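A.B. asks: What follows is a protein structure lacking sequence information:
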């Protein structure tokens, strides 16, 4: 079974406003609501690709109920912990002459809630996959990802981590199955500017020296790189297409990589699926469907 963890899920309220003017009444021309959060995006795309999974995390109030409902509507199983104080956040994203965002804070997560999460994680079994993705709310310990991996280190579980800077670096001693920084985040870790795929490979190997098994690096329009635990290096240019929505593309890459690896236990196949799934989401108004990924995969075989 695959599990994802999203500590601070959201309802993403996306509105379009023509010629937004501050201080005045503005009316939307289009609006839509999605369940949001990096782990949740991974769960949705995995389900779209045909992989059952369970979304874990924290939720509160009527907004939390709606997040669960929307996910279950999409076929994603949920086992969220109900938090007593606060509300699951609403993130408002406005598309106009410029794009603007207002992100909510989220509920107050207590130690008793965290303890409940550990009890859920204790049920994971050998061969399961766990995806830890996104930021950690300020009400939780900054060491949360590291604490979870230390807690699970004796279980034979593949753990994928999509996080930034210290959140990512701190988990490396616990040998995550795959980590997915982008090229900018990779540069920030080592305080360097990453300009080429050779640079990516060089610094990805440094992360392996610190404990990462496989390092998957997204480079937006410049493609992607994978450095594997068995010494392989794979590089790809980005598939061609019209960028419609970059939100969730990185999460989709993680989902595609996990799906590809579980299908054939082959890193090259996982890499191809990761690249095509991330791009398929970027070329779509919503997260990638299986049909969109398969079409892009067939069309771009020459990229790999």
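C.D. replies: Yes, it's here. Please read these numbers as outputs of a predicted model, since none were measured by experiment. Residues are numbered from 1 along each chain as shown.
A.B. asks: When you work out contacts or count neighbours from here on, use the C-alpha atoms and nothing else.
C.D. replies: Noted.
A.B. asks: OK, contacts around residue 179?
C.D. replies: Counting by CA atoms under 8 Å, 6 or more residues apart in numbering, residue 179 makes contact with 160-162, 168, 212, 214-216.
A.B. asks: if you set the cut-off to 7 Å instead, what comes out?
C.D. replies: Contacts for residue 179 (CA atoms under 7 Å, 6 or more residues apart in numbering) come out as 160-162, 212, 214-216.
A.B. asks: again with residue 77
C.D. replies: 53-55.
A.B. asks: can you give me the helices for the stretch 1-150 of the chain?
C.D. replies: With helices called from DSSP state H, counting those that start in this stretch, the stretch 1-150 of the chain shows them at 38-48, 61-73, 111-121, 144-151.
A.B. asks: Tabulate those (TSV), appending mean neighbour count.
C.D. replies: Compiled in TSV, these are given as follows (neighbours: other CA atoms under 10 Å):
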stretch	mean neighbour count
helix 38-48	28
helix 61-73	17
helix 111-121	14
helix 144-151	17
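A.B. asks: possible to save those as CSV with distance to residue 274?
C.D. replies: CSV is the format used below for the helices of the stretch 1-150 of the chain (distance: least, CA to CA, whole Å):
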stretch, distance to residue 274
helix 38-48, 11
helix 61-73, 22
helix 111-121, 26
helix 144-151, 23
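A.B. asks: hmm, back to that, and of the contacts of residue 179, the nearest to residue 273?
C.D. replies: Of all the contacts of residue 179, residue 273 sits closest to residue 216, with 12.1 Å by CA to CA.
A.B. asks: if we can go back for a sec, looking at the helices of the stretch 1-150 of the chain, which is nearest to residue 29?
C.D. replies: Going by CA to CA, the one of the helices of the stretch 1-150 of the chain nearest residue 29 is helix 61-73, 22.8 Å.
A.B. asks: One more to weigh against that first structure:
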């Protein structure tokens, strides 16, 4: 097996906690790029416009190992370039990230509702990763797993890049115990506890995941912990990690999680309502540390507001 070699170190520093984009000029497959400028316009012009690409080159935004590249610089296959994309304008999520645990290897945090774990789509600088890199001064920080943007609670970050794989493997191999808490409607007709198993599929570009016929690929244990009037507090233990799994399973039981903007009905896109967070919380993470062998257990300090 051919081992992938690392490219050169980026000559650009992070910007607002975000790494620069790295580009390796590919082999010319017939397009006939004579200059770096021609290639960059071919690759990025459709997204931002040729004029914007020219402006970025002129302003020194595209940088090689020897410094900013010129518009007329001859094209050379295999050359590395770096640049920072224009960040979207983002509304600040008005909640802070709580530090639950920090040592030389890991940082465990309480991610608030509405904050994405890491950059994706229109959420870039307003993400837990970018904020933590800036606030903690740890530019190489990386998440070992992801938590849905609308879900609050525990997320494990790794301080050193060389340690990340070991912690990711724990999640991949289902060696991390997870416990969630949710507030949803109470229905005495729903027999609990129950283990929900189904096949969940998520199509790219479609907000809602859906259950389909076939071999189950998801499993969740659901228990009622407390009831207050028409609402209940539920303990959820996922054995698998499909997209929106807990939200899908609760909805399938006829108990959609309070303030869920997707299940059972996708709400129209609009401004975030920070007063109505999804009532789902990643409450507990527990695992055996892959380096020390010590048992680790972390509990969220956040509280759901749905039951008052």
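C.D. replies: Ah, there it is. Source: prediction; values computed, not measured.
A.B. asks: Please state their TM-score.
C.D. replies: TM-score of the superposed chains, computed with TM-score structural alignment, normalised by the length of structure 1, equals 0.28; 139 aligned residues with a CA RMSD of 6.3 Å.
A.B. asks: pretty sure residue 299 of structure 2 is in contact with residue 286, am I right?
C.D. replies: No: at 8.8 Å, residue 299 of structure 2 does not count as touching residue 286 under the criterion of CA atoms under 7 Å.
A.B. asks: can you redo the contacts of residue 179 of structure 1 as TSV with distance to residue 12 of structure 1, neighbour count and secondary structure?
C.D. replies: Converted to TSV, the contacts of residue 179 of structure 1 look like this (distance: CA to CA, whole Å; neighbours: other CA atoms under 10 Å; DSSP: H, G, I helix; E, B strand; the rest coil):
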residue	distance to residue 12 of structure 1	neighbour count	secondary structure
160	24	25	strand
161	23	24	strand
162	20	22	strand
212	32	26	coil
214	31	25	strand
215	29	27	strand
216	27	27	strand
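A.B. asks: Quick check: residue 17 of structure 1 vs residue 99 of structure 1, distance?
C.D. replies: 10 Å (CA to CA, to the nearest Å).
A.B. asks: Which one of these two is surrounded by more residues?
C.D. replies: More crowded of residue 17 of structure 1 and residue 99, by other CA atoms under 10 Å: residue 17, with 18 against 11.
A.B. asks: How about the more buried one: what's its closest non-neighbour residue?
C.D. replies: residue 28 (4.7 Å; CA to CA, 6 or more residues apart in numbering).
A.B. asks: Looking at residue 299 and residue 286 of structure 2 now, which is surrounded by more residues?
C.D. replies: Neighbour totals were compared for residue 299 of structure 2 and residue 286, and residue 299 leads with 18 against 15 (other CA under 10 Å).
A.B. asks: ok, now which ones touch the residue lying closest to that one once chain neighbours are set aside?
C.D. replies: Distances taken as CA to CA, 6+ apart place residue 284 nearest to residue 299 of structure 2, at 4.7 Å, with adjacent residues excluded. Neighbour list for residue 284 of structure 2: 178-180, 298-300 [criterion: CA under 7 Å, 6+ apart].
A.B. asks: mind redoing it with 8 Å?
C.D. replies: Counted by CA under 8 Å, 6+ apart, residue 284 of structure 2 has contacts 154, 177-180, 297-300.
A.B. asks: If you rank the residues you listed by neighbours, which is first?
C.D. replies: Neighbour counts for the contacts of residue 284 of structure 2 peak at residue 154, which has 29 neighbours (criterion: other CA under 10 Å).
A.B. asks: Mind giving me the packing neighbours of the longest strand seen in structure 2?
C.D. replies: The longest strand of structure 2 (DSSP state E) is strand 218-228. Applying 3 or more CA pairs under 8 Å, 6 or more residues apart in numbering; DSSP states H and E, we find strand 218-228 of structure 2 packed against strand 194-201, strand 231-238, helix 245-252.
A.B. asks: which helices and strands does the last one pack with?
C.D. replies: Packed against helix 245-252 of structure 2, as judged by 3+ CA pairs under 8 Å, 6+ apart, are the following elements: strand 218-228.
A.B. asks: returning to that earlier point: Serialize the contacts of residue 179 of structure 1 to TSV and add fields for distance to residue 278 of structure 1.
C.D. replies: Shown next, in TSV, are those (distance: CA to CA, whole Å):
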residue	distance to residue 278 of structure 1
160	16
161	16
162	14
212	21
214	18
215	16
216	12
